[in-house]
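Student: this is a predicted model, with the sequence first.
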Amino acid sequence: MEESVGQGQLVYYKIGGLIRKYRKEKDMKLLDLSALTGIKSAMLSKIENGRIIPTIPTLFTIINKLGIRPETFFAQLNADNAFPGYFFLPKEGFAAYEKEEGAIGFQYQSILEYNNDGGAFQISLLTLFPGSNRTQVTTAAYEFIYVLEGTLQYQLEDKTFDLTPGDALFFDGNIAHTPINYKNMMVRLLVFYLFADQNK
């Protein structure tokens, strides 16, 4: 059984991004990696897009089949977590990343990733372009949504919320969810992911 994010780590994003990077460098599709590892492509997709993190045996299976030395892979997950008392975050430093393969018109930029003894969080800027589309997904985190620009609907399973600039929504990411840009205009959201330490 796959594990939810915990233990104050923010490697959920880095693990998925690294796996996707190495897979694409080898010109492999998710189905190719699935055939090599015996892990379902749907599960691999969730791992790559940061919806879950893999168990240690699953992770070692993936990196082994991708031909990556474990020490090389894990060295890229290390980060200096010392907090200097502030972070200045110029917009030029926002890192674009892909969260869901197959999503149309979703553009994510990571603004800040940070972890401490109490858990971990990530703040992202999400831009929804006209015609954007995605199925409902789940995330092993709490999510806080704040609308910066545009009008949208946010679906939480069978509930729908109408949001305009300045509105916010907080929810358990384990509830299936998706934003819907139903107008012919761009929508910008701040998305705050909170990964609590489940061992406390």
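Tutor: Noted; the coordinates are in hand.

Student: for the rest of this, base every contact and every neighbour count on C-alpha atoms.
Tutor: Noted.

Student: just give me the longest helix of this protein.
Tutor: Ranked by number of residues, the top helix in the chain under DSSP state H is helix 11-25.

Student: all strands of this structure, in order?
Tutor: 95-97, 104-116, 119-133, 142-149, 152-156, 159-163, 168-172, 177-180, 187-196 (DSSP state E).

Student: and the angle for the longest helix of the chain with strand 119-133?
Tutor: 50 degrees (axes from the mean of the first three to the mean of the last three Cα atoms, to 10 degrees).

Student: which of the residues in helix 11-25 are buried?
Tutor: 11, 12, 13, 14, 15, 16, 17, 18, 19, 20, 22, 23 (16 or more other Cα atoms under 10 Å).

Student: and those residues, which is closest to residue 140?
Tutor: residue 12 (9.9 Å; Cα to Cα).

Student: what angle separates the longest helix of the chain from strand 104-116?
Tutor: Using the same axes, to 10 degrees, helix 11-25 lies at 130 degrees relative to strand 104-116.

Student: okay, one more to line up with it:
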Amino acid sequence: MDDILMNIGKQLKRARQKRELTLQQVARRSGVSPGLISKIENLRTTPSLSVLLKIMQTLSIDLSELDLSPKDQEDYVLIKNGQGTQEEREDSQNLEYQHLFSSSISDHNLRVYTVSIAKGAYRKPISTDATELVYVLSGKVNYLLKKEKVLLEKGDLLFFDGSIPHGVSNDFDEVVVLLKIYLIHQYKG
């Protein structure tokens, strides 16, 4: 169920873009903050029903237009190399998110990605409604936590509360590849 709610964010983003509306326009019309809409669209939080309905009304989306079909549960999940789905993130220029896997766990949603960060890429610190785990598969990158710069190199693991503002800065001469795992808390607003 949580994965369905997370994927609604993608659908809302497509609908907003199709209608050529900005985040600020939708926020002003719906009474939902642009930051929360961005978090929903960029899969950083799960919307509450009231927030979802406000955004849907603003975008004139009928419930029947949304894909609410659950994915069948299997005994195991195997994602072969290259089978991930690329996700566009407006708040993460020069970072390529490859979605590998999602699953519901209690009142959380688990999402697994590989993230490629281009040479010279910088993403300003943002916060999420998740606990995050970052494992460096190749390269090195500076991770920004609050005002601290933490150097992460191949084989390093970083685990932190995503509500802490965090960003990245690739100040090195190679692309860095991360395995990134989000345990996203359900939004109760």
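Tutor: Looks like it arrived, so ask away. Since we're looking at a predicted model, the values are computed, not measured.

Student: can you list the strands of structure 1 in CSV and add distance to residue 63 of structure 1 and mean neighbour count?
Tutor: Output for the strands of structure 1, formatted as CSV (distance: least, Cα to Cα, whole Å; neighbours: other Cα atoms under 10 Å):
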stretch, distance to residue 63 of structure 1, mean neighbour count
strand 95-97, 20, 14
strand 104-116, 23, 18
strand 119-133, 24, 20
strand 142-149, 28, 19
strand 152-156, 34, 19
strand 159-163, 39, 13
strand 168-172, 30, 14
strand 177-180, 30, 21
strand 187-196, 24, 22
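
Student: okay if I get the ones you listed as TSV plus distance to residue 68 of structure 1?
Tutor: Below are the strands of structure 1 laid out as TSV (distance: least, Cα to Cα, whole Å):
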stretch	distance to residue 68 of structure 1
strand 95-97	21
strand 104-116	25
strand 119-133	27
strand 142-149	32
strand 152-156	38
strand 159-163	43
strand 168-172	34
strand 177-180	34
strand 187-196	28
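
Student: which residues sit in contact with the residue most central in space within structure 2?
Tutor: Nearest to the mean C-alpha position of structure 2, by Cα atoms, centre = their mean, lies residue 43 at 3.5 Å. For residue 43 of structure 2, the contact set (Cα atoms under 8 Å, 6 or more residues apart in numbering) comprises 6, 7, 9, 10.

Student: which position in structure 1 pairs with it?
Tutor: Taking TM-score structural alignment, residue 43 of structure 2 has residue 50 as its aligned residue in structure 1.

Student: so that match versus residue 78 of structure 1, what's the distance?
Tutor: 17 Å (Cα to Cα, to the nearest Å).

Student: what's the separation between the aligned partner of residue 115 of structure 1 in structure 2 and residue 111 of structure 2?
Tutor: Aligned counterpart of residue 115 of structure 1 in structure 2: residue 104 (TM-score structural alignment). Residue 104 of structure 2 sits 9 Å away from residue 111 of structure 2, taking Cα to Cα as the criterion.

Student: hmm, residue 131 and residue 162 of structure 2 touching each other?
Tutor: Yes: with contacts counted by Cα atoms under 8 Å, residue 162 of structure 2 reaches residue 131, the gap being 5.2 Å.

Student: ok so, going back, could the buried residues of helix 11-25 of structure 1 go into a markdown table alongside distance to residue 181 of structure 1?
Tutor: Shown next, in a markdown table, are the buried residues of helix 11-25 of structure 1 (distance: Cα to Cα, whole Å):
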| residue | distance to residue 181 of structure 1 |
| --- | --- |
| 11 | 30 |
| 12 | 27 |
| 13 | 25 |
| 14 | 28 |
| 15 | 29 |
| 16 | 26 |
| 17 | 26 |
| 18 | 30 |
| 19 | 30 |
| 20 | 27 |
| 22 | 32 |
| 23 | 31 |
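
Student: nearest residue to residue 172 of structure 2 other than its sequence neighbours?
Tutor: Once flanking residues are discounted, residue 172 of structure 2 sits nearest to residue 119: 6.2 Å by Cα to Cα, 6 or more residues apart in numbering.

Student: structure 1: which residue goes with the one you found?
Tutor: Applying TM-score structural alignment, one finds that residue 119 of structure 2 aligns to residue 130 in structure 1.

Student: ok, that match - contacts?
Tutor: Contacts of residue 130 of structure 1 (Cα under 8 Å, 6+ apart): 105, 181, 182, 183, 184, 185, 186.

Student: which of those count as buried?
Tutor: 105, 181, 182, 186.

Student: ok, the first one to residue 196 of structure 1 distance?
Tutor: Using Cα to Cα, one obtains 29 Å as the distance from residue 105 of structure 1 to residue 196 of structure 1.

Student: wait, residue 125 of structure 2 touches residue 168, no?
Tutor: Yes: Residue 125 of structure 2 is within contact range of residue 168, at 7.4 Å (criterion: Cα under 8 Å).
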